[in-house]
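> Fold the following for me, if possible:
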Amino acid sequence: MRPTGTGTRPRIVKTGRIGMRPYIGIFQMKSGKGFSKRLFYNNLIRVVVLLLTLTLFLSACSENTNQNMTTVQIGLENVGTPAPGATDAASGANRGIADKPLGRIIVSVWTGGWKGNFDNEKALASVIDEYRKLYPLVTFEWRDWGNDLSAKLEQAWKGTLDKGITTPDLVLVSPTDLYQYAASGYLEAFNDYSEFTSRRADFVPAALDTCKVATVYYCMPWLAETRLTLINKRLWSLAGLDAAKLPRTFDDWDAIMPTIVKKTPDEVRAVWLKPDPLTDFLLEDLPLFQGEGSSRTPAFNNPVTQARWLNYQSNLKSGALMREALDGNSQDALNRFIGGTLAVWMDGGDSLAALKGISASNYSQNTLVTLNPVSKPGIVPYQSKGVWVVPKSAKNKSRAVDFAGFLSNDQNQLNFARIMSPFTAVPTVQKALSDPFITDTADLLAQARSLTASALSNAKPPEKLLPYPLSADNRAKLLTALTDAQRKIWSGTTPPAQALFEADKIWAEVLKQ
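Predicted structure coming up:
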């Protein structure tokens, strides 16, 4: 509507948007008789108020946009810009994180061997997304170093990382490295972190014990498995053995192996068992050394070990054990098992998924699964799929411990167990072990998980037998000495006492250093 009168009026030339920014066109004034100063100032006030309102609106939009601009890209540094003065209050009171001014936090996560594994990457990205729903201001930088993880960690301990590489806040390491790093003073103790203490009762005690050095906990437990044996049902039946009464101890196996050798065809081999000296000592619950510090001396050359290794030699001579297993790999054993020339495959559980993919009929109709044999103490090896540790040099320790606990909760452990090869690893959270994915026994892989879960209470990590701290070179020397001793009794006629004595001398020299 055009106003009456001949005076000059304010006129909006244009309004609209430029990109995402609203703008207001300028006011043009025309002079003439009857011009009203009052009208001019009224309109000017309206414009000022409108401009202030739009400024506040744009500022609020900008803050909201910045706060939610975080992207989570696996393998790349993720950039997020939280609003100044923002707090990390979401669920914080219930999860051990204080409601405090936070600003932008980037948590650096390191792994070894996950890069390129689509399932692992997708699962980790999903966990990060869920965590950021609780804590929108936390972003993540994930680096996977493959086989170079240990070397990069050594650089981190020494402060010699290349420019641009952030010191890790959270790392997935093997138990062997856990004990060495903890004893060397490189890792943060978890005992005083509520993010850990509030979760302790959730875990299987054996898993917690894996994280402990003396009385100090240095990690958050994750997935684990133990060793499993595969049995050819047709050959088992041909030997006249009862599939409902599978042997459990080495004594049980000693009693039936001659029967398998005698009652199966000549081309059939009875048992594939790849020797592992650390596991041998674990099963007998024997120490590898005694004393502390520079006073440590080897303790493994004893009558119990000699008897175990002498038993190996006897079963090798009779044909019950296969010498080929010493240098053979899992593919060799798998080919024999599928071909019907291997009756028993000890430590074959990791190949169940491969067996299912290559020979579904053998998998579903001709295979039994049971736990590897145990000695009289009944201990089984705890085989960790890694544990989450926080370096002492980490910048965001509480946050890293909290995220480790989130990664290790029952649902996330179950999700990783579903996708982690070889699919026989199980969660270490007690609640998760009652899930149908673990308790169901309708399928061989499900039976394997159920067996592993039932054995966790008697599981111990072989890596804990080694002395620590040790340099990587000295640790390798000790392991090589034991492996060489076992090779001598496995592949030749060297008496176990002599082979162990030679390894003993090497250990004595290394332990003095």
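> From now on I want contacts and neighbour counts done on CA atoms only, so please keep to that.
OK.
> And the strands in the stretch 301-450 of the chain?
342-346, 367-371, 380-381, 383-384, 387-389 (DSSP state E, counting those that start in this stretch).
> want to put them side by side, so please do this one too:
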Amino acid sequence: MIIQLWFLIIVSFWGINCDYSQGEIEETITIEFWTIALGDAFADFINGMIKTYESEHPGVQIKWVDVSGAEVAEKFLAALVGQTPPDVVNIYDLPRFLQYGVLVDMDSLVAPEEQNKRLENFWRGIGQYQGRNYVIPWYTGVSMLWYNKEIFDLAGLDVTKPPSTIDEMLKMGEHIFNTTGKYGISWRLHPSLGAPPWALLRIDGFWPLFNEQQTKTLINNSKAEAIFQKWIDAYQNGALPPEALAASHRDDVNWFVEGRAAMLPFSGGWITRYFDKSFEHKATPSAQPRGELGQVPANSQALVVPKASKNIEIATDFALFVTNDHNQLEFCRQVAILPSTKKAALDPYFSRQPQNLADEANLFSSRDINNSFVLAPPDVKGWSRMEDILYEEFAKAMAGQQTIQIALERVERKWNHLLSYQ
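Model (predicted):
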């Protein structure tokens, strides 16, 4: 709380602190670049990319810092408060920073022709706030489904027929729990991870959550109630692990790999690095089950540049270099991820004959990249607090402490109260 108060105070002075003249720039400019959990497996790739940029930009030095996913948001906040921010940051929990206006507006800084190289749904994705984009999209993931053939067989299900819809997946999940004692679906519902409660609505076609003027919410609706109720029923009937509401980073992967859950909606094949030989024979990739929307959820890692950076233009140039067609495609060759640029996404690499299990999974993801929507929250002021309210009320309904009807009434009242002060 103290850090956040100082954060708000310092934000008000950034208009003064960030005005650096050319005379203040040292001969060697250092750009501090933060990534999330890439140091162990991808050090050679990242260092090679940095070396190339430095050789093409004499006088610029890149300082690479790799941060764990669980710590990156708090460390970034602390760096902003301490007025020692990194220059280019791969960050989680974006709404928290967007609402304070501390990030550079990329719509203003990046040329239209450069913007047009990016897939539209990712450029207008997780970094969208009040009609402007504040991120440069990096690598992405489009959801597909992993399922455990051994658990399917134990449950008496056809191992060649995974679910094709969300409703089928939930019903199969309950059946698996009732027949095997295993949880049906490995799923995280925490706001900062996985698919939070509002995402369940969007997957099934209930969107937007606010009227056009953003003066009131539309969430207290019979369709939203029905969507939430089927997830509550599935949770209470064993389709989801009880920890789904409080899951932390990669818990869903662990539940699946450990054999606690039979199905894992996930973005591609990079998790195969956690499979041992015996599990490789059980795990099978397939297409993502569809909700009523008919589209597949996608996520996007993104780079931001804080306004407090002393070298905003150089930092942005480096971020564009990291995320260009060539570097994204090379990164995709290192691990089963997808690019966010148009040219790279069309590369034959993504339609080649699969060479391993990870390639098979990524093929399902790449086929749906043009039928995907980015799991970006509503573009409304005060969303960070609103999301907390929705999670709190939904969690009570999941735990049987209140009905979903009462939960939605409470969300509606609290959200409209917040909207009335904007």
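> Can you tell me which of the strands of the stretch 301-450 of structure 1 is most buried?
Most buried of these by mean neighbour count (mean count of other CA atoms under 10 Å) is strand 387-389; its value is a mean of 27.
> Figure out which of the strands of the stretch 301-450 of structure 1 is closest to residue 37 of structure 1.
strand 387-389 (73.4 Å; CA to CA).
> And the closest one, what does it pack against?
Counting contacts by 3 or more CA pairs under 8 Å, 6 or more residues apart in numbering; DSSP states H and E, strand 387-389 of structure 1 is packed against strand 170-173, helix 175-183.
> so the longest helix belonging to structure 1 matches what in structure 2?
In structure 1, taking DSSP state H as the definition, the longest helix is helix 37-67. Alignment note (TM-score structural alignment): helix 37-67 of structure 1 is unmatched in structure 2.
> can you pull the buried residues of the next helix or strand after that helix?
Sequence order places helix 92-95 as the next helix or strand after helix 37-67 of structure 1, per DSSP states H and E. Buried residues in helix 92-95 of structure 1, counted by 16 or more other CA atoms under 10 Å: residue 95.
> residue range for helix 92-95 of structure 1 in structure 2?
By TM-score structural alignment, helix 92-95 of structure 1 lines up with nothing in structure 2.
> could the strands of the stretch 301-450 of structure 1 be laid out in TSV, adding distance to residue 500 of structure 1?
Formatted as TSV, the strands of the stretch 301-450 of structure 1 follow (distance: least, CA to CA, whole Å):
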stretch	distance to residue 500 of structure 1
strand 342-346	24
strand 367-371	28
strand 380-381	22
strand 383-384	25
strand 387-389	32
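> out of those, which comes closest to residue 494 of structure 1?
Across the strands of the stretch 301-450 of structure 1, closest to residue 494 of structure 1 is strand 342-346 (CA to CA), at 24.3 Å.
> could you check the angle strand 367-371 makes with that closest one?
30 degrees (axes from the mean of the first three to the mean of the last three CA atoms, to 10 degrees).
> Which among the strands of the stretch 301-450 of structure 1 is found nearest to residue 123 of structure 1?
strand 387-389 (15.9 Å).
> Look up the closest residue to residue 11 of structure 2, ignoring the ones flanking it.
Closest residue to residue 11 of structure 2 apart from its sequence neighbours, by CA to CA, 6 or more residues apart in numbering: residue 102 at 7.0 Å.
> tell me the contacts of the one you found?
By CA atoms under 8 Å, 6 or more residues apart in numbering, the contact list for residue 102 of structure 2 reads 11, 306, 307, 308.
> Fine by me, we can end here.
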